[in-house]
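Novice: Mind looking at a prediction? Sequence and model below.
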Amino acid sequence: MSMRAVGYRTAGPVAVLEDLELAVPSPGPRDLLVRVEAVSVNPVDVKVRASANPGAEPRVLGFDAAGTVEAVGPEVTLFAPGDPVYYAGSIDRPGTNQQLHLVDERIAGRKPASLSFAEAAALPLTTITAWETLFDRFRLGPDSTGTLVVLGAAGGVGSMIIQLARALTKIHVIGTASRPDSRRWALDLGAHEVVGHDELPAGVDYIFSPFTAGQIEHFARILRPGGEITAIDEPPGLDLLPLKAKSITFHWELMFTRPLFQTPDMVVQHELLNRTAELVDAGSVRHTMTSNVGAVNAAGLAKAHQMVEEGHMVGKVVLGGF
């Protein structure tokens, strides 16, 4: 039995994406076989496609999906066939740009009932990254106060950090954005303030950084002593020494760490996605889909990759259906 998919055989520009016919995979012990109804595109998709050669077999990308459980492995306890789910998968397994996809049940959540599959597909990767930043790295809680700076506040992760911080903490959120539409978006999501990248005040407590290159000295100036940074990028040759005088803590956040290393607390991602679904269905958090470019095929994904690659995205770009 075969299925439709989109992948690439050699790293390069969007033109390397091609439509494929692949064999349907079989679930492992804790796997869900999901009929994918929608996917979204993230910067990691663009980065991998442009720089990572897949080897002998074509590689299928995609780290966000929403769909319906088609079948389950013998040790699955959290879901049953017919359940609607949303998730971000793992970077060490084939991606979500295929009709039927395997995901470990411990990193999948119940799809928000109030959202379409396309709307739900915009959320998982950015939600997990935002949640782990706020609650695993910064260790914030419902009574946490202080000031959080969210760089690139209108991007996918920034959009979710703003919403989760407002819904689940008492922290003051300052977003950065340069364009009027980006500023409006961040304010609409709940940022207390939105300023230019060079207008940040001194004495802030926390900084979320999706672009850290060349910023460490600036961060050291504006953070209070004992402040904290969480970064999701990987600039080469990063020098953290300017942070020492203020005893500033630097965290890395990679949402794939739990599934990559099969950590004992891997099910936390299932739990946080379920909690976010509750927040969405209660109206406390909203989806971040801003573009739906149509069916999941090579042409549609090329368009979506190009939109992300241009670096001007507000929210998320989604594709729905095969």
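Specialist: Nice, I can see it. Numbering: from 1, shown residues only.
Novice: Please make it C-alpha for all contacts and neighbour counts, starting now.
Specialist: Will do.
Novice: how much space is there between residue 44 and residue 311?
Specialist: 13 Å (Cα to Cα, to the nearest Å).
Novice: the more surrounded of these two?
Specialist: residue 44 (14 against 10; other Cα atoms under 10 Å).
Novice: what about the strands in the stretch 151-300 of the chain?
Specialist: 172-176, 193-195, 204-209, 223-231, 249-252, 289-292 (DSSP state E, counting those that start in this stretch).
Novice: Can you give the contact residues for the last one?
Specialist: This points to strand 289-292. Strand 289-292 is contacted by residues 118, 119, 122, 314, 315, 316, 317, 318, 319, 320 when judged by Cα atoms under 8 Å, 6 or more residues apart in numbering.
Novice: Swap in 7 Å and give it another go.
Specialist: 119, 122, 315, 316, 317, 318, 319 (Cα atoms under 7 Å, 6 or more residues apart in numbering).
Novice: Show the buried residues in those.
Specialist: By neighbour count, with 16 or more other Cα atoms under 10 Å, the contacts of strand 289-292 hold 119, 122, 315, 316, 317, 318, 319 as buried.
Novice: Please flag which of those sit within helices.
Specialist: residue 119 (DSSP state H).
Novice: circling back: among the strands of the stretch 151-300 of the chain, which comes closest to residue 7?
Specialist: Closest of the strands of the stretch 151-300 of the chain to residue 7 is strand 289-292, at 19.6 Å (criterion: Cα to Cα).
Novice: how distant is the closest one from the center of its chain?
Specialist: 15 Å (Cα atoms, centre = their mean, to the nearest Å).
Novice: Go through it and flag the buried ones.
Specialist: 289, 291, 292.
Novice: how much space between the first one and residue 116?
Specialist: To tie it back to what came earlier, the one meant is residue 289. 11 Å.
Novice: Going by length in residues, pull out the top strand of the protein.
Specialist: Identified as the longest strand of the chain according to DSSP state E is strand 31-41.
Novice: Show residues contacting the next helix or strand along the chain from it.
Specialist: Moving toward the C-terminus from strand 31-41, the first helix or strand encountered (DSSP states H and E) is helix 43-51. Contacts with helix 43-51, where a contact means Cα under 7 Å, 6+ apart, come from 11, 12, 13, 61, 62, 305, 308, 309.
Novice: another one to put next to it:
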Amino acid sequence: MTLPTTTKSIAALSPGSVDDADAFVELELPVGDIGPRDLVVQVKAVSVNPVDVKQRRGFAPQDGPKVLGYDAAGTVVAIGADVDLFAVGDDVFYAGSIGRPGTNTELHVVDERVVGRKPVSLSYGDAAALPLTSITAWEALFTEMRLTTESTGTLLVMGGAGGVGSVMIQLARALTGVTVIATASRTESITWAGELGAHHVIDHHNLAAEAKAVAPQGINYIFSPFSAGNVEIYADIMAVRGTVVAIDEPAGLDILPLKSKSQSWQWELMFTVPLHMPDSTSQHELLNRVADLVDRGIVRTTVNKRFSPIDAVSLREAHRAVESGAMVGKVIVEAG
């Protein structure tokens, strides 16, 4: 195909509320420069993550129009001069980089080193739900926590029915020997976390008592997307030299309560690799591993809500669903 110079995109013109008229506007924007390791992907489906909401609310006005979207599945339609991992016609899935325009666009430019092959067993929509959450869960488990197939002990997954938690439960069950404890409180989320493989599902509203009941020797690893107000509880329920891996950044966070038992606190940011390790192919490799696990029936998609087509109306409703705080699994938006 002859590559056009512009593409239809959905962008926010200025930061603000999901209800603002200029929060989701359809524009013709430049496709952008194609670097030597870049792919041009015809986007068939995207998903919406909390990072999309955070970016929409708080980007610098001078950076508008802001194209969001940090998950996609689609087909490669053009490649840069030095691309060697993919070819035109390949189906791919990826989360991209927060340092480049997002995936809410018909044609998207992305570095091949953060792209994986799309699972052949999944539709584009079902595949688009997985990249950002899979990268986050994988890096938290195997880079930050340093778990292996031989690892035992206990893992507490806070927000077990959320996007990352839904993948983390599956990966921990498939690739480690740890006992997986997930938090959930509503009937739907409790059932969801249990079906994904959590050994125990406990209520985060009664976290200390219920965690101690199922792990009286202390929890070894905690995944924390909701850290505000929980540090003292984590210190209490964790074993000596236990580890917390967090993905949020609450203001004024004080981790001093962890010192007494020599516990550690680490952060996971899945954009660290594309922003600071551009030559790394680690995310390409892990997404291919996830695709293999999906095609073998070991990991399943986490889609629980769908919108179509990829336009301003659908994306606004998808953002609204994520902002509700009541989402179980992931919300995706598919091309019509």
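Specialist: Ah, there it is. Owing to the predicted nature of the structure, the values given are computational and were not obtained by experimental measurement.
Novice: so the longest strand of structure 1 corresponds to what in structure 2?
Specialist: The aligned range for strand 31-41 of structure 1 in structure 2 is 38-48, by TM-score structural alignment.
Novice: what do you get for stretch 108-122 of structure 1?
Specialist: With TM-score structural alignment as the criterion, stretch 108-122 of structure 1 aligns to 115-129.
Novice: Between the two ends of the matching stretch, how far is it?
Specialist: 14 Å.
Novice: And the longest strand of structure 1 against structure 2, how far off on average?
Specialist: On superposition with structure 2, the average gap between strand 31-41 of structure 1 and its aligned counterparts reaches 0.3 Å (mean Cα distance after the TM-score superposition for structure 1).
Novice: For that strand, give me every contacting residue.
Specialist: 27, 62, 64-73, 76, 96-97, 99-105, 117-118, 121-122, 304-305, 317-321.
Novice: And stretch 143-162 of structure 2, by the same measure?
Specialist: With Cα under 7 Å, 6+ apart as the test, stretch 143-162 of structure 2 has contacts from 141-142, 165-166, 175-184, 189, 192-193, 219-225, 327-329.
Novice: and that stretch, which residues are buried?
Specialist: For stretch 143-162 of structure 2, the buried set under the neighbour-count rule, 16+ other Cα under 10 Å, comprises 144-145, 147, 153-162.
Novice: Next: stretch 53-68 of structure 2.
Specialist: Under the neighbour-count criterion of 16+ other Cα under 10 Å, stretch 53-68 of structure 2 has 53, 55, 56, 57, 59, 65, 66, 67, 68 buried.
Novice: Just the closest of those residues to residue 211 of structure 2, please.
Specialist: residue 53 (30.9 Å).
Novice: Kindly reformat the buried residues of stretch 53-68 of structure 2 as TSV containing distance to residue 90 of structure 2.
Specialist: Formatted as TSV, those follow (distance: Cα to Cα, whole Å):
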residue	distance to residue 90 of structure 2
53	30
55	30
56	31
57	34
59	33
65	30
66	28
67	24
68	24
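Novice: Was I right to think residue 136 of structure 2 contacts residue 273?
Specialist: No - using Cα atoms under 7 Å as the test, residue 136 of structure 2 is too far from residue 273 to be in contact (11.1 Å).
Novice: So those two - more neighbours on which side?
Specialist: When residue 136 of structure 2 and residue 273 are compared for neighbours, residue 136 comes out ahead with 20 against 17, by other Cα under 10 Å.
Novice: Just want the angle from the helix or strand harbouring that one to strand 38-48.
Specialist: Using DSSP H and E, residue 136 of structure 2 sits in helix 131-138. On the basis of axes from the mean of the first three to the mean of the last three Cα atoms, to 10 degrees, helix 131-138 of structure 2 is oriented at 90 degrees to strand 38-48.
Novice: Contacts made by helix 131-138 of structure 2 with the rest, please.
Specialist: 70-71, 93-95, 163-164, 167-168, 268-270, 283, 287.
Novice: do stretch 6-13 of structure 2 as well
Specialist: Contact with stretch 6-13 of structure 2 is made by 22-31, 56, 64-68, 104-107, 311-312, as judged by Cα under 7 Å, 6+ apart.
Novice: Just the buried ones among the residues you listed, please.
Specialist: The neighbour-count test (16+ other Cα under 10 Å) marks 22-27, 29, 31, 56, 65-68, 104-107, 311-312 as buried among the contacts of stretch 6-13 of structure 2.
Novice: hmm, back to that, what's the spacing between the match of stretch 108-122 of structure 1 and its chain's center?
Specialist: Worked out by Cα atoms, centre = their mean, stretch 115-129 of structure 2 lies 14 Å from the chain centre.
Novice: Mean neighbour count, the strands of the stretch 151-300 of structure 1: which tops it?
Specialist: The highest average neighbour count among the strands of the stretch 151-300 of structure 1, using mean count of other Cα atoms under 10 Å, belongs to strand 172-176 at a mean of 25.
Novice: now that strand: which residue numbers in structure 2?
Specialist: Under TM-score structural alignment, the match for strand 172-176 of structure 1 is residues 179-183.
Novice: post-alignment, that stretch versus structure 1, mean distance?
Specialist: Stretch 179-183 of structure 2 sits 0.2 Å off on average (mean Cα distance after the TM-score superposition for structure 1).
Novice: who touches that stretch?
Specialist: The contact list for stretch 179-183 of structure 2 (Cα under 7 Å, 6+ apart) reads 153-160, 169, 193, 198-204.
Novice: What about the residues you listed, which are in helices?
Specialist: Per DSSP H, the contacts of stretch 179-183 of structure 2 map to helices at 169, 193.
Novice: wait, what's in contact with residue 211 of structure 1?
Specialist: By Cα under 7 Å, 6+ apart, residue 211 of structure 1 lies in contact with residue 233.
Novice: now whatever residue of structure 2 lines up with it: how far from residue 165 of structure 2?
Specialist: Under the alignment by TM-score structural alignment, residue 211 of structure 1 pairs with residue 226 in structure 2. Distance of residue 226 of structure 2 to residue 165 of structure 2, given as Cα to Cα: 12 Å.
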